[in-house]
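> with the sequence up front, the predicted model follows.
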Amino acid sequence: MAAWARGSTNWWSPHPVELDPMYARYRSRLSRANLARYLATQPALDARVFAGGAGACLSFRNTNIGTYPMHAGYTPESQECRSCLLQDTAHALKWNGFSGVLVYWLACFAAAGWPIARSVPGGRRRAFGLVGLALIGCTVVQYTTAVYGEGDEVTKHLSPALFAAALAPVWLVAGAFQQRRARPVVVAPRRASSLLWRTTASLR
């Protein structure tokens, strides 16, 4: 099981674990609980698996499955492109690997935290910041669960994370253009009573 875990294979690999002659013997032991206990004792492997998900995430979609039927007249494994801008951007950033993904996450968290900390409750700037924070938070959660919990279709299940990550800066930029709401002025009780006395005296 340890050798299989280190092998980083999946169903689409040239030699998947499921076709290993010894797989039937150890299949009952390959439970999520056993794998979780094993990974808990292998921090280096945990980090490698987590960082390795960046390649699948920035791939955007599987390249070994085509969109069209076999006799549709297209080149085998041809794919229809409906989100070309996002797909091309993800492919262009693929050379950065996990370091680029991590920097992007941290930048979005910082950009979302700034309007939340600097705006008043109920303001639009804070609302946009909270939405951006929720989007990038969903991205990290989806990335983590897909990388550690999905062994066959990691790329497909990372697409929602990529869409959420793409929407986060849109909300954050839109929030930056919202008019800043002034903080309410709180008047001290003694000063308020003095101001009331002066106003009353001037009206006499």
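All right, it came through fine.
> okay, CA-based contacts and neighbour counts for the rest of this
Will do.
> number of nearby residues for Ala112?
As a burial measure, Ala112 scores 30 neighbours (other CA atoms under 10 Å).
> actually, Ala90.
The tally of other residues near Ala90 (other CA under 10 Å) stands at 18.
> can you point me to the longest helix in this protein?
Longest helix in the chain by number of residues, with DSSP state H as the criterion: helix 124-149.
> helix or strand right after that helix?
helix 154-176 (DSSP states H and E).
> ok, structure two:
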Amino acid sequence: MKLEAPDRQLGAEARLGIGVFGASLALFVVRFLVPRPIAMSNNGDGGRVLCGAGITWKGLPEPFVHLAYAPTPSAPCRPTYLLTQSWLADLAVRIGRLMGLQGTLSLVVLGLLSSVIAAAAVTAIVLGLPHPRRTRLFVAAGLLLVVADSAFFGYFAAILGEGTAFLGLLLAVGGLLLTAREGRWSYAGMAVTFAGGVLAVNAKVQTLTILPILAVAILLVRPGTLRGARRWASAVLVIGAIGAVTLYAQQSVEPARAPDGTYSEFPGDDSREINVFNSIFLNIVDGRHDTQADLAELGLPPSFAQYAGNGWWHPHPARIDPLYPGYRDRMSRGNVVAYFAHHPGRTLEVLDRAATDQLTARPDYLGSFDQEAGFPPHAQEHRVPVVSWLTSLISPLGLFALAPLWLLVLSRTWVQRRGPLGVVLAFLLAVSLTQFGTAALGDGIEGVKHQSVALFALLTALTLCGLRRLTGRQQPTVP
């Protein structure tokens, strides 16, 4: 029996999807396990992810990776805010029980699970692109280079929050593109967008700002052939579902106890004062500018000049000063925002330093190997260094290198503004810019690590920007 054109098209799409998923997964598994497993070592915050997976762990920053975290007889804990990496870690624990691991979290299982999701996300993007097969395969290759890059891939098998942010962004992009296709593809796209949105928004407190940006993108993407009330109802349903899951998940955690002893239901409030403190004493009162003038502007006493450049965990921080409790109210986001608003030159200086951090791509203190691998502390793998090597080359230029990349994505967004690809590019650019600003001005430490989500979003957008060159003036061929 001769297949009708729609059936042939569906069969071709199915073969393309299966092929891309299988090839991507195989490459990710080899990249992860050969010659031995790799991850990212704990920077000291990993206890949150483990706690969400039912494992109590109170460890300091570690130079090596623990490939397995076993349950301990200590009292059970509840995380003070949710990281969706905990969900994947919990699932990995459950899978491990089927393998006889007795509740142990195996980072090998976690890494394989993340690899499956990453391969599915790449496949969703490829199937969502309305372009010829050859073009889509080129995009798939570019995405594989970004995802598998040494600056990002290790987070998938780590007890850190960035991994699910990357996975969620990829799924959200694939879901938005699929939503714009006709028929069942559109409904599949909504489901994928929902899954990606939940993962990305709840990956870290820093990524909660992705929710309103994704909501706008969902409203702007036209769901296949749906029109009128059905179109808006479907968009509102997806947005509402992401918001409801986020609200439920973030309210189900332990109330946060801030350093001043107060409690709050808001996620991340246990570290709010710490973040603001670091922003003030590392970004503003840093010892390299007019310290007394900066202290006066912030409403802090002149004697705090002795703490210039000393962060929260420094051996001699301002928080141990007898005067500090009387000035704790000055450790507020509003105070920091007001300072930066009135000092554009200093703000630009901080942003330029943050741009260098972002393009550096990889912090040097997160090791890749377990201790039994025989490498020195903090040793890092460089199996796929292409993208991060290129960005690190231009990192000394700071904003002079980063701003042109933003403008390139913006120009491609304008060209594609009438289609779903334009919405996706705008979404990724907005995520990159907001994550950049939040990490740059909201916390003065771990700048390279905190910029990783912004860089991943930008590089994904740049990969999709290459579509115009690959397709020239060709018209889309996939309905």
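Nice, thanks for sending it over. Owing to the predicted nature of the structure, the values given are computational and were not obtained by experimental measurement.
> tell me what angle the longest helix of the first structure forms with helix 154-176.
170 degrees (axes from the mean of the first three to the mean of the last three CA atoms, to 10 degrees).
> tell me the buried residues in helix 124-149 of the first structure?
For helix 124-149 of the first structure, a neighbour-count test (16 or more other CA atoms under 10 Å) marks 124-133, 135-140, 142-144, 146-148 as buried.
> so what secondary structure elements neighbour that helix?
helix 43-59, helix 97-118, helix 154-176 (3 or more CA pairs under 8 Å, 6 or more residues apart in numbering; DSSP states H and E).
> contact partners of the second one?
So that's helix 97-118 of the first structure. Contacts of helix 97-118 of the first structure with the rest of the structure, by CA atoms under 8 Å, 6 or more residues apart in numbering, involve 51-55, 93, 125-127, 129-130, 132-133, 136, 140, 168-169, 172, 176.
> go with 10 Å
Residues outside helix 97-118 of the first structure that contact it (CA atoms under 10 Å, 6 or more residues apart in numbering): 50-58, 93-94, 96, 123-137, 139-140, 165, 168-169, 171-173, 175-176, 180.
> please apply the same query to the shortest one.
For helix 43-59 of the first structure, contacts defined as CA under 10 Å, 6+ apart pick out 5-6, 8, 38-40, 62, 86-102, 143-148, 153-162.
> what's the first helix or strand after it?
helix 84-92.
> give me the nearest residue to Val131 of the first structure, chain neighbours excluded.
For Val131 of the first structure, ignoring the flanking residues on the chain, the nearest one in space by CA to CA, 6 or more residues apart in numbering is Trp171 at 7.1 Å.
> please apply the same query to Gly66 of the first structure.
Using CA to CA, 6+ apart, the nearest residue to Gly66 of the first structure is Glu77, at 3.7 Å.
> neighbours of that neighbour, just the number please.
There are 14 residues near Glu77 of the first structure, going by other CA under 10 Å.
> which residue numbers in the first structure does stretch 241-253 of the second structure align to?
On the first structure, no counterpart of stretch 241-253 of the second structure exists by TM-score structural alignment.
> just stretch 343-363 of the second structure next, same as before
Counting by TM-score structural alignment, stretch 343-363 of the second structure corresponds to 42-62 in the first structure.
> list the buried ones in the matching stretch?
Residues of stretch 42-62 of the first structure classed as buried: 49-51, 53-61 (neighbour count, 16+ other CA under 10 Å).
> then stretch 67-87 of the first structure?
79, 87.
> sorry, back to before: run the chain-centre distance for the longest helix of the first structure.
6 Å (CA atoms, centre = their mean, to the nearest Å).
> quick check, central residue of the first structure?
Thr139 (1.7 Å; CA atoms, centre = their mean).
> so how far is Glu80 of the first structure from that residue?
Distance, Thr139 of the first structure to Glu80 of the first structure, using CA to CA, to the nearest Å: 25 Å.
> ok, now Thr155 of the first structure?
17 Å.
> for Trp114 of the first structure, same thing?
Look at Trp114 of the first structure and Glu80 of the first structure: by CA to CA, they are 39 Å apart.
> which parts of the second structure are strands?
Counting by DSSP state E, one finds strands in the second structure at the ranges 68-69, 105-106, 256-257, 263-264.
> what's the most buried one of the ones you listed?
strand 105-106 (a mean of 24; mean count of other CA atoms under 10 Å).
> what's the matching range in the first structure for it?
Using TM-score structural alignment, strand 105-106 of the second structure pairs with nothing in the first structure.
> other SSEs contacting that strand?
With contacts taken as 3 or more CA pairs under 10 Å, 6 or more residues apart in numbering; DSSP states H and E, strand 105-106 of the second structure sits against strand 68-69, helix 85-98.
> give me the nearest residue to Ala176 of the first structure, chain neighbours excluded.
Going by CA to CA, 6+ apart, Ala176 of the first structure has Arg125 as its nearest residue, at 6.8 Å.
> next one: the one you found from Ala44 of the first structure, what distance?
From Arg125 of the first structure to Ala44 of the first structure the distance is 40 Å (CA to CA).
> how about Ala176 of the first structure?
For Ala176 of the first structure relative to Ala44 of the first structure (CA to CA), the value is 40 Å.
> distance check, whatever residue of the second structure lines up with the residue nearest to Gly66 of the first structure against Gly447 of the second structure.
Residue pairing (TM-score structural alignment): Glu77 of the first structure is matched to His378 of the second structure. Separation of His378 of the second structure from Gly447 of the second structure (CA to CA) stands at 18 Å.
> please apply the same query to Trp87 of the second structure.
On the measure of CA to CA, Trp87 of the second structure and Gly447 of the second structure end up 26 Å apart.
> and those two? Which one has more around it.
Gly447 (22 against 17).
> residue in the first structure matching that one?
Here Gly447 of the second structure is matched to Val154 in the first structure, going by TM-score structural alignment.
> dump the residue contacts of the spatially closest residue to that match that is not a sequence neighbour.
Spatial nearest neighbour of Val154 of the first structure, chain neighbours left out: Ala146 (5.8 Å); criterion: CA to CA, 6+ apart. Contacts for Ala146 of the first structure (CA under 10 Å, 6+ apart) come out as 50, 53, 57, 140, 152-159, 161.
> what's the most distant pair in these?
Maximum pairwise distance among the contacts of Ala146 of the first structure (CA to CA): 19.4 Å, between Val140 and Asp152.
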